[in-house]
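Engineer: Structure for this input, please:
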Amino acid sequence: MKTTRVLALPALLALALGLGAAQAQSTPGTGTSATGGQAAPMAQPGTGTRNLPVKADKVARGDRKFIEEAAGSGMFEVQIGQLAAAKANDANVKSFASMLVDQHTAANNELIKIANAKGVELPAAPKRALRRDIEKLGKKNGDEFDRDFVRNVGIKAHEKDIKLFEKARKDVKDADLKAFVEKTLPVLREHLAAAEKLPQSGKNAAAMGAGQR
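Structural biologist: Here you go, the predicted model:
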């Protein structure tokens, strides 16, 4: 009897393993990957992959390019704004940075919805040059940090954004995208005007110097 039990054990184990493998193969929706783990969930907006199965060919090439550029610029504004909101020395610069974060985040979220509806793939991060700008600013401190943030982000970056949106205002074909441009362009102009009023912009000092001549 002992011999019979010992011989039966391997057979039982083989049967159990075979049943387990059959169940794993027949169970729907397990989402297993080639590595044996669960498949990755559907990508979230702005991760560099589409998260809705919509054909991107319904969007004009120029419209798609604008969406990608505006998304990258918007992410840059939020990330560098967060840095300045935490690190700026001047309270007014901190407040300006926080405003940029809030308003560019809202615009980014709206653009994400449009991109998802059109099936347009969004960049996962700002362009490399913009990421380097964030790193360079992060190495500065005090008044130098405030001045560079206001002049390079508050003024130069917004001047560039405004040109991008003004061109898109004339060129984009999609109605939803046109509405987004019309809504966002005045906000960008307000950001530029607010930056120019800050002492760190150098605009006020230049105007005062001209008035004293």
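Engineer: Please count neighbours and contacts with C-alpha atoms only from this point.
Structural biologist: Fine.
Engineer: Nearest spatial neighbour of Arg131, chain-adjacent residues omitted?
Structural biologist: Nearest residue to Arg131 in three dimensions, chain neighbours excluded: Phe76, at 7.4 Å (CA to CA, 6 or more residues apart in numbering).
Engineer: Check which residues of the helix or strand that the one you found is a member of are buried.
Structural biologist: If you go by DSSP states H and E, Phe76 is part of helix 61-87. Across helix 61-87, burial judged by 16 or more other CA atoms under 10 Å covers 63-64, 66-85, 87.
Engineer: Likewise for stretch 170-183?
Structural biologist: Per 16+ other CA under 10 Å, stretch 170-183 contains these buried residues: Val172, Leu177, Lys178, Phe180, Val181.
Engineer: again with stretch 193-209
Structural biologist: Under the neighbour-count criterion of 16+ other CA under 10 Å, stretch 193-209 has Ala195, Glu196, Leu198, Gln200, Ser201 buried.
Engineer: pretty sure the first one contacts Val150?
Structural biologist: Yes: contact status for Ala195 versus Val150: in contact at 6.1 Å, counting by CA atoms under 8 Å.
Engineer: who touches both of these two?
Structural biologist: Taking CA atoms under 8 Å, 6 or more residues apart in numbering as the contact rule, Ala195 and Val150 both touch Ser201.
Engineer: Gln79 versus Arg132, what's the distance?
Structural biologist: Arg132 sits 12 Å away from Gln79, taking CA to CA, to the nearest Å as the criterion.
Engineer: Here is the second sequence; please produce its structure so I can put it next to the first one:
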Amino acid sequence: MTSIKNKPFLPTSQRPLAGLLIVAAGLLAAGCDRGAPNTDANGMAPNTPAASGVGPGVGNSPTNAGAPPPDSPENSRTGSRVGIPQGSPEAGMATPENTPTTGGVGAVAPSPGAAASAAPPASGTSSTAPGPAVPLSASEKAFMAAAHVAGLYEIEVGRIGAERAQDTKVKALAGHLVSEHSVANDALRGLAALRNVELPTSLPPDRQADIDKLKKAPAAQFDETMVQAVVIPAHQDDIARFERAQQDARDPELKAFIQRTLPTLHQHLKSAQTLALPPKS
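Structural biologist: Modelled structure (predicted):
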């Protein structure tokens, strides 16, 4: 720089301005001589390895003059922590790594209590299975044999009625006798096999005689004979027999069979009694 001594003498009025220029020049020279601390020629901080080993280090980004320091409590304009990326767990926001999604939209993870309440109950906690079997009494065995014979009898009556009945409602009743008593007898045979009870497989002589009479009934009186002389009295006897056994039976599966079959017997009796009513004038 040019020394002030080589300058012509300045007037007194210009001396303060010259002093200020000298001070400014000195400060400028001092700033040019001092390099920016911890920066390279491009204004970058020294290349410091990243702590995680992934991505650039802390010093690999341009210096952001005027930005708040990383440990500043809060950015007054955004209300978020400075130096913490938005969307990180520290910022209190959900991220793709820690938030389940449904259809691409972030969803709140269920709480452990909600997951426990939604879990299905353990199997075997409640059961409606019958209790343990007990040895059958003589009356229980006798009931099973009589119920099976009654079923065989009504199945045969239904078969004859399906062939000979003229009234459509009588034919329909005959079909119910065949199908529903067959189901009941199948269940009874299964229970007898479990309890080692031998059931009769044919009708006794008195029941067979009734079947023979029904087969020979005149066509004009067949429907009335079947309903009045066979179906109604047979089901009245069946219901009385089942209701007595319901009170006396101790075997849980036998009681369950009785409870399932009684409504069917009542329905057959009701249908037959309706058919037997005289027509309304």
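Engineer: Would you mind pulling up the elements that the helix holding Phe76 of structure 1 packs against?
Structural biologist: On a contact count with 3 or more CA pairs under 8 Å, 6 or more residues apart in numbering; DSSP states H and E, helix 61-87 of structure 1 meets helix 91-118, helix 128-138, helix 158-171.
Engineer: out of the ones you listed, deepest packed?
Structural biologist: Highest mean neighbour count of the helices and strands packed on helix 61-87 of structure 1: helix 91-118, a mean of 19 (counted as mean count of other CA atoms under 10 Å).
Engineer: which residues of structure 2 does that one align to?
Structural biologist: Counting by TM-score structural alignment, helix 91-118 of structure 1 falls onto residues 168-195 of structure 2.
Engineer: Next, the mean deviation of that stretch compared to structure 1.
Structural biologist: Its aligned residues in structure 1 lie a mean 0.6 Å from stretch 168-195 of structure 2 after superposition (mean CA distance after the TM-score superposition for structure 1).
Engineer: Between the buried residues of stretch 193-209 of structure 1, which sits nearest Asp143 of structure 1?
Structural biologist: In terms of CA to CA, no member of the buried residues of stretch 193-209 of structure 1 lies closer to Asp143 of structure 1 than Gln200, at 8.3 Å.
Engineer: Where does stretch 236-255 of structure 2 end up in structure 1?
Structural biologist: Under TM-score structural alignment, stretch 236-255 of structure 2 corresponds to residues 159-178 of structure 1.
Engineer: can you list contacts of stretch 127-142 of structure 1?
Structural biologist: Stretch 127-142 of structure 1 has contacts (CA under 8 Å, 6+ apart) with Gly72, Phe76, Gln79, Ile80, Leu83, Lys87, Ala88, Asn89, Phe145, Asp148, Phe149.
Engineer: Identify the farthest-apart pair in those residues.
Structural biologist: Farthest pair in the contacts of stretch 127-142 of structure 1, by CA to CA: Gly72 and Asn89, 26.9 Å.
Engineer: Which of the three states applies to Val120 of structure 1?
Structural biologist: Secondary structure state of Val120 of structure 1, per DSSP: H, G, I helix; E, B strand; the rest coil, is coil.
Engineer: so how far is Asp63 of structure 1 from it?
Structural biologist: Val120 of structure 1 is 10 Å from Asp63 of structure 1, where distance means CA to CA.
Engineer: again with Ala168 of structure 1
Structural biologist: Look at Ala168 of structure 1 and Asp63 of structure 1: by CA to CA, they are 8 Å apart.
Engineer: same thing with Asp57 of structure 1?
Structural biologist: Asp57 of structure 1 is 11 Å from Asp63 of structure 1, where distance means CA to CA.
Engineer: ok, and the closest non-adjacent residue to the residue nearest to the spatial centre of structure 1?
Structural biologist: Geometric centre of structure 1, nearest residue: Met75, 4.1 Å, by CA atoms, centre = their mean. In space, Met75 of structure 1 comes closest to Pro126 once its chain neighbours are excluded; the distance is 6.1 Å by CA to CA, 6+ apart.
Engineer: Neighbours of Asp90 of structure 1, how many?
Structural biologist: Neighbourhood size, Asp90 of structure 1 [other CA atoms under 10 Å]: 17.
Engineer: just to revisit the earlier point, list the contacts of the match of stretch 236-255 of structure 2.
Structural biologist: By CA under 8 Å, 6+ apart, the residues outside stretch 159-178 of structure 1 that reach it are 59-60, 62-63, 66, 70, 73, 114, 181-182, 185, 188-189, 192.
Engineer: With distance to Gln212 of structure 1 as added columns, please give those residues in CSV.
Structural biologist: CSV is the format used below for the contacts of stretch 159-178 of structure 1 (distance: CA to CA, whole Å):
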residue, distance to Gln212 of structure 1
Val59, 54
Ala60, 53
Gly62, 48
Asp63, 48
Phe66, 44
Ala70, 41
Ser73, 39
Ile114, 51
Val181, 40
Glu182, 40
Leu185, 35
Leu188, 32
Arg189, 29
Leu192, 26
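Engineer: just the residues you listed now: which is nearest Lys2 of structure 1?
Structural biologist: After measuring these against Lys2 of structure 1 - CA to CA - the closest member comes out as Ile114, at 71.8 Å.
Engineer: Distance check, that closest one against Gly209 of structure 1.
Structural biologist: Distance from Ile114 of structure 1 to Gly209 of structure 1, by CA to CA: 47 Å.
Engineer: Whatever residue of structure 1 lines up with Leu269 of structure 2: which element?
Structural biologist: Using TM-score structural alignment, the equivalent of Leu269 of structure 2 in structure 1 is Leu192. Using DSSP H and E, Leu192 of structure 1 maps to helix 175-197.
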